[in-house]
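**Student:** Sharing a model that was predicted from the sequence below.
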Amino acid sequence: MEKRLRTLTFFLLAGLLLCLSGQLYAQTTYSVTGLVTDAKTGEPVPFASVALVGKRVGTITDEKGRYTLRTNVLSDSLVVSSMGYANTRRAIDGERLTQAIDVQLPMSAGNALQEVVVRAGENPAFRVLRQVRKNRSLNDRSRLKAYEYDSYQKTEMALSHLTDRMRQTGLFRKINQAMSQVDSIVDSEGNRLLPLLVSESVTHTYYRTGPQRRREDVRKTRIRGVAVDDAGVSSQLLGGTSLASQNFYDNYIPILGKDFASPIGDNWRNWYEFFLADTTQIGDHICYEIQFDPKRPEDLAFTGKAWIDTSSFALCEIEARIGSRANLNYVRALTIEQELEPTPDSTGAKTKEGWLPVGLKLTADLTGVGKQSLGIRAQVTLRNSNVVVNQPKPVLFYEQPIEPSDTVATTNEAYWRTVQRTLAGPDSLNKADQKSRMMIETLRSVPAVRTAEAVGQIAVTGFLKVGSFDLGPYPYLFAVNTVEGLRTRVGFRTNEDFSRHLVLRGYLAYGTLDKEFKYGVEADYLISRQHWTQIGVRMSYDLERLGLTPELIGGNRIFYALSRFGRYRGAYQSKQKEAFFVTEPVKGIMLRAMVGSRTFDPLFPYAYRSSPDMGDQSPLRSDINDAYWAIEARLARKEKYIMDGNERITLGTKRAPVLTVRYTRGTTGLGSDFNYSRITLRAQQTLRLGPLGRMTYLLSAGFTPSTLPAPLLFPHIGNPTPLLTVNTFNRMQFYEFVSDRFVAVHMQHRFEGFLFNRLPGIRKLNWRLVANADMLWGSLSQANQDLESNKMLPNGQRPIHFGHLDPSVPYVELGYGIDNIFKIFRVQAVHRLTYLEPGPNNIPTNRFAIKAAASISF
């Protein structure tokens, strides 16, 4: 795909190339000790809770009332609590590394903690968790009509996990020479970190619950990073606050395309073991501390702690970790720390109804294949404030999901000083972050790193940026097939440096066997980014393959590129001209209109009757001239996308289906050989099924009441190659069947670790079960059948015959296999269950095959 996500995805490639060796950077450790006694009697208070206010750092006193608290971070005070005593705070001197603070606890004046009634033989944590679910209707933020807030987000990325062997490579030595005068940074486990990115963003976020809408206005972004040259894209990728939208009241938490069971969801008892540890002070709230662990380490579940408010049973704070044993690829560890506060009413007072996230910290250690591979440490810190609730905006206000300010990347140090004072607080850039920025600037000056940036850009986007032009895409650079021999192609497109409105594209290809030049040119003019309105014209002359038009394959460009290799059956030459207009008048509804023409000149033996009423006496013809106009509507609710210069990059929809309907009218008035009507429909969606995994379906249908040669109907996409390709018929021959009306369903279900995680021995392999079903109902009218001819062609060849389906018997394929073998490969068995006799042209059918595919996914 032509998606220029160079801001983030290149870091995974850089993680396989870069390193640093140097001195260690030691973290500061503070120590607070003291004695906790009864204020009236002076007796020591054993097992009292001692915690830093606003932090999840704490300890308990021993049997003599003494405590020692060691930490890398300090707050302004500590709080001491114990059953029967009033909570007591004491100030902390933030400048001292060691200090002693004794605390005298007065007796409680009646504000005792709620009593926890424990049933005989029951885990005491269960009672608290039942109350959490019972009070969800009051505490879950979804009860609010609308809410909005200011948000500060800091993102840091760094290379980690370097081995001695990797340091010996040439690139690493060059980096070490450049960085030898700079101290390195280490994480909490002692791994050296090489900073790759440091960014700060300020946004204002709006939510509305009925109907569900969301909008983000990116106010300001500043960023320093390797391979980052566009703060506009970065502000949309890094400046959003979607991380804070993780709602642990939901049954499942989506992370990296997987669904993790929530420890406070409806199914908490089926997934977790719990332990009620203690009560502690979190901000102004007294909370139960509940520890949780997955019953099976391989399951998609968390390990961590939750703090539940003792009066409202609301989730006050949670620390959820994903361990290395979870069935998740390329993740050594991932931790989510989320803080929540009750929303204010119209007077600004806390209502304790509808708790919103006010802080979040996400830390992820990503890795390649193998325990010793390099990795990426990513950390996101987020702080929300200035919350306003129950003041919904008009629905049209939320139409643009992410709106960057015109001055988003403009330098303004005074603005950032204000942000650090009023919004970010202690989470703003600190000394370690400043060191990271300095190291990044040094790293970007290394010539070898600049070369790695260019290589990574090509690998991720398919294009190499050279001034105002992008050269590529490189997956189309060459192919080898039986018609063209060695096919080479060079192409380009202009970028935003050339023009913010005009986009030019073009390519030139040549085949060494057919000795033919092919070409394509296109000019687009971007009228509006707000409603994504474009007009354009395109023209091309190229070799195509029957049935593999972009309309029929749904824009699967990778499959389209691979189809140019090998035996090129169904090849034809085509000249195409088209003008189009596209606009998005309402968020999620894309309208397209086009008018064009194309030719069909087959390179395989094919002919049709130009006068079918004459039967075998009819003259034969093989070429087709098609001229048409068409209109298309695409509905994609909740689709997310970002703007990258003149490109709009979709990030997919959130569980909503994507529907596309197109009507095409061919007319002799435009120069076509036939008058016809055709309508096509596509619908695709991914369904989350909780512990059962995820199901994806693609439904397509088409109908034309007209009498047309087979190439203008619906040739169904077969795939007789050994490579598995989803959304095709993997046991069908190329152009084995053609229909003038059809319905096709492609269903694929990924069980994730639902079954294999429960099988001893296999569960350690992190294999995943996958199954698919592909079905096709179609028919071909007698009038269209009469267009075909069995007469020998003038060159002595017998023409290709297209088969057709019995409308009462569907074509069916079923498959099952193992995915995630070595985290990359998939092996699948495919059974063809119907139409088992030799097909048209006497090609034998193959009922069963083993196919393989490779993909990278979490």
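**Tutor:** Structure received. Residues are numbered from 1 along each chain as shown.

**Student:** Please count neighbours and contacts with C-alpha atoms only from this point.
**Tutor:** Will do.

**Student:** which ones are touching the closest residue to residue 474 other than its chain neighbours?
**Tutor:** Leaving out its chain neighbours, the residue that sits closest to residue 474 by C-alpha to C-alpha, 6 or more residues apart in numbering is residue 462, at 5.2 Å. By C-alpha atoms under 8 Å, 6 or more residues apart in numbering, residue 462 lies in contact with 2, 472-475.

**Student:** do that again at 10 Å, thanks
**Tutor:** By C-alpha atoms under 10 Å, 6 or more residues apart in numbering, the residues touching residue 462 are 1-4, 455-456, 470-477.

**Student:** ok, structure two:
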Amino acid sequence: MKRLLTVLFIAFFCSNFALGQGQITKIRGKVFDAQTNEPLPYVNVTFKNTTQGTITSEKGEFFLESRTATDTLIVSFVGYKPAMLRVKKGVYQEVSVNLEPEAIELEAVVVKPGESQANRIIRNIIANKDKNNPANFSYSCKNYNKIQVDINNIDEDIKKRKVFNQFQFIWDYVDTNAVTGKTYLPIFITESLSDYYYRANPKMEKEIIRATKMSGVNNESVAQFTGKIYQSVNIYDNYINIFDQGLVSPISNSGMLFYKYILLDSMYIDNRWCYQISFRPRRKMEPTFTGDFWVNDSTWAIVKAQIRLSDMVNLNFVNDMVATAEFMPLNDTLWFPKQMTLFVDFNLTDKTTGFFGHKTISYSDVKLNADFPTEVAEMPTNLKVEEGALDQKDEFWDQARPFELTPREAGIYQMVDSIQQVPMYKTFIDIIDMFVNYYYTVGYWEIGPYYQTYSFNEIEGNRFKVSGRTSNKFSKKIMFDAFLAYGDKDERFKWGVGSLYMINKNPREAVGVSYRSDIEQLGQSPYALTEDNILTSFLRRNPNNKLTLVKDFTAYYEKEWFVGLSNKLTFSHRTIYPTEFIPFTPVLGGNDLKSITNATFTLNTRWIKDERYVSGEFEKVSLGSNWPEVNFDITRSIKGFAGSDYDFWKLHLNYYHKFNVNPIGYARFILDAGKIFGKVPYPLLQLHEGNETYAFDRYAFNMMNYYEFASDQYVSLYYEHHFQGIFLNHFPILRRLKWREVATAKYLIGSISNQNMQVLQFPAGLGEVSKPYMEVSVGVENIFKVIRVDALWRLTHLDNPNIQPFGVRVGLQIIF
């Protein structure tokens, strides 16, 4: 599980990429008017005899980092005398530059209305985007990727704390960041070399990681995230997606509605005449960047670009983000990425300890319209870590890197390995692992989830539970789990055991088997808080008396054919027992049934194109895709087989799509439909997902009770829209709170055939939904960055007993 912590962080950082030799010279500075002492914006700052440079911000601030810097800075601006400043190579330094105004006599100028030169250039860029966008042609290349993670805001008080007495050797690696001026300590570095293949139409991308090196980790599951395949967004897109925020690209088709452009300079780059354009947002808190770029005057292709998050963008935990892109000419008309960098400052506040994330991608050996080799085209997954990729020697890396690591960078590997040998570090990681994964590891066993240790309900009274599973130290191929629970009211033990065996991890192939005898809430959303969650016990809005004892044996085989397409064959044998609140009384008379036994085979087919995911030794967590996820289930039960009481077929389709609706946020859409063929009692019908807690559940009908509606054929629709503060940002007081608007609408219609109405008497309150059920909500999320509050209205079936036409639900979520 500790490895999964690292995997999740790297994957999270990689899946949100925004753009596509010695010591490092780092300069942070500010430029002023020498007479007025006012800061000067849009001043050019370059290293002498190079094209490496930047411009000052609206506050006159600038930063530069370079591995090949000269010892002199040239600072120039129209109307001022150029200044030359000596700097020290290979160190961090802060400078202040005063520019002297220069008197220039100009002839009379006649100003006529018309379009600015900068806007004319932007229109040409937009008109030529399709032919310049690297995503629109096919190619192969070699990639070098470097990712580094740092702890920032390291000061003397931190160094003196007793908790760091065993770590004094790490302070030799403390450095200063040129972008923010904060000190930082590197804690993780990883590098990879890969062969990358991309085809534009039909789109296909494949990557083979030939070599990878990671500090403190030697794990193939982590290694897959050191390549390029998850880094796909580029400056030519109209919107650059950063952690679910669709930020307007400076060369977006609608860029002139969001940005002001200024033509700053022109010069030759690679013997081609280029213009320099700066851009800044027209309004505060809009999803935009600041920065500048160079563009070729004949192809209108981007040559160099630097973008930075504009002030007050409504983005959580991200204090700053800077991305650069440098392109190289492949021929007379095409510019291709040469190197891209990304820097992100993650902090709760500007002064607290947080994290820096750095990423560098270098491209080489680019071949246009390259064919996919047979071994690559036939890969079952988009990404492959070559055997032996983790075993390359230092000599190999010294030759393979496109640039030399600094002594600090090279030393991170040894430092991190040394840290992991300190006992206090191991204890700290164990505690973090427990809170993130809800388990506490003790040798071969992981105890948890800890939040299920105690709960209470109407059936069991006080419920006590101990549970756990084997750790990766026990095995990385097979995992066992078990639990034991006891209720002091029903005075009954509940228990369960299970196992999972990994046949293959990439593509995933696994078998599992489990047995449990425990209470269950039929008709509960699969993503709801579990009934033995302590929070569920306190957040009930109705008495928790609809629980049912279920004895369930399940065995399954799961096979992933290639990334995004998988099948799962499941055999389930379930025995459901009645309670005084949920009796099983035949419609035609006779004694109540003592139980219902059901044995089924279910074939699930899951499809999601271009899926991104992270995986540990046993777990696989989807990071989603730009495409929808589709699940289709076929279930068969044969009467008499394995004691099954009923004969039926069941079809189920679920369509889920999360997509951007730029520039007004993003949305989720869910379509769920099903039909049962055969005669079944109500516990085997589709008991529609209600919610009898005050916790918001996206996948349930939050104003519906449990056992309120059932169907043997049905269709439900769900739409949720996150506006990302587009309205609230216009109010100065609310703007500072960074609250965001959210709205949902849910619709359900279904029916029950006469034959299924005649099997068992329905409990009081349970009926069909031939008249549509609808509910809507509006809410505010991002309260204190983690709280969501929704006001919900139930629009139909208002005469049903014990219902609420209006309610408020609260959710906890971590969003960016």
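**Tutor:** Everything's here; your move. Treat the numbers as computed from the prediction; the structure is a model and nothing was measured.

**Student:** just to revisit the earlier point, among the contacts of residue 462 of the first structure, name the buried ones.
**Tutor:** Buried members of the contacts of residue 462 of the first structure, counted by 16 or more other C-alpha atoms under 10 Å: 4, 455-456, 470-476.

**Student:** Please identify which of those residues is nearest to residue 251 of the first structure.
**Tutor:** Closest approach to residue 251 of the first structure among these (C-alpha to C-alpha): residue 4, at 34.2 Å.

**Student:** Name the nearest residue to that closest one, sequence neighbours excluded.
**Tutor:** That would be residue 461: by C-alpha to C-alpha, 6+ apart, it lies 4.8 Å from residue 4 of the first structure.

**Student:** swap in residue 594 of the first structure?
**Tutor:** Nearest non-adjacent residue to residue 594 of the first structure, counting by C-alpha to C-alpha, 6+ apart: residue 580, 4.1 Å away.

**Student:** now for that neighbour: what does it line up with in the second structure?
**Tutor:** When the second structure is aligned by TM-score structural alignment, the residue opposite residue 580 of the first structure is residue 556.

**Student:** how deep is that match tucked in, by neighbour count?
**Tutor:** Neighbourhood size, residue 556 of the second structure [other C-alpha atoms under 10 Å]: 18.

**Student:** Quick check: the gap between it and residue 498 of the second structure.
**Tutor:** Distance, residue 556 of the second structure to residue 498 of the second structure, by C-alpha to C-alpha, to the nearest Å: 12 Å.

**Student:** Mutual contacts of the two, please.
**Tutor:** The contact lists of residue 556 of the second structure and residue 498 share 512-514, where a contact means C-alpha under 10 Å, 6+ apart.

**Student:** Just the buried ones from these?
**Tutor:** Buried members of those, scored by 16+ other C-alpha under 10 Å, are 512-514.

**Student:** related to what we said a few turns ago, so of the shared contacts of residue 556 and residue 498 of the second structure, which ones are in helices?
**Tutor:** Among those, no member falls in helices (criterion: DSSP state H).

**Student:** ok, the residues you listed vs residue 416 of the second structure, which is closest?
**Tutor:** The closest of these to residue 416 of the second structure turns out to be residue 512 (C-alpha to C-alpha; 36.6 Å).

**Student:** Residue in the first structure paired with that closest one?
**Tutor:** Taking TM-score structural alignment, residue 512 of the second structure has residue 536 as its aligned residue in the first structure.

**Student:** Quick one: residues contacting its match.
**Tutor:** Applying C-alpha under 10 Å, 6+ apart, we find residue 536 of the first structure in contact with 502-504, 522-526, 578-582, 594.

**Student:** hmm, try it at 7 Å
**Tutor:** Residues in contact with residue 536 of the first structure (C-alpha atoms under 7 Å, 6 or more residues apart in numbering) are 523-525, 579-581.

**Student:** Mind putting these into TSV with secondary structure and distance to residue 390 of the first structure?
**Tutor:** As requested, the contacts of residue 536 of the first structure are exported to TSV (DSSP: H, G, I helix; E, B strand; the rest coil; distance: C-alpha to C-alpha, whole Å):
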residue	secondary structure	distance to residue 390 of the first structure
523	strand	47
524	strand	43
525	strand	41
579	strand	47
580	strand	43
581	strand	40
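
**Student:** Show the buried residues in those.
**Tutor:** The neighbour-count criterion (16+ other C-alpha under 10 Å) marks 523-525, 579-581 among those as buried.

**Student:** where along the stretch 751-858 of the first structure do the helices fall?
**Tutor:** 782-785 (DSSP state H, counting those that start in this stretch).

**Student:** Then the stretch 401-550 of the first structure?
**Tutor:** Counting by DSSP H, counting those that start in this stretch, the helices of the stretch 401-550 of the first structure are 413-419, 431-444, 447-461, 550-553.

**Student:** Distance to residue 203 of the first structure for those helices - can I get that in a markdown table?
**Tutor:** Below are those laid out as a markdown table (distance: least, C-alpha to C-alpha, whole Å):
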| stretch | distance to residue 203 of the first structure |
| --- | --- |
| helix 413-419 | 11 |
| helix 431-444 | 21 |
| helix 447-461 | 28 |
| helix 550-553 | 38 |
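
**Student:** so which of those gets nearest residue 170 of the first structure?
**Tutor:** Nearest to residue 170 of the first structure, of the helices of the stretch 401-550 of the first structure and by C-alpha to C-alpha, is helix 447-461 at 9.4 Å.

**Student:** The closest one to helix 431-444, inter-axis angle?
**Tutor:** Using axes from the mean of the first three to the mean of the last three C-alpha atoms, to 10 degrees, the direction of helix 447-461 of the first structure lies 90 degrees away from that of helix 431-444.

**Student:** equivalent range in the second structure for helix 447-461 of the first structure?
**Tutor:** The aligned range for helix 447-461 of the first structure is 423-437, by TM-score structural alignment.

**Student:** Residue 627 of the second structure -> the first structure?
**Tutor:** Checking TM-score structural alignment: residue 627 of the second structure goes with residue 655.

**Student:** before we move on, the earlier item: just the ones in strands from the shared contacts of residue 556 and residue 498 of the second structure, please.
**Tutor:** 512-514 (DSSP state E).
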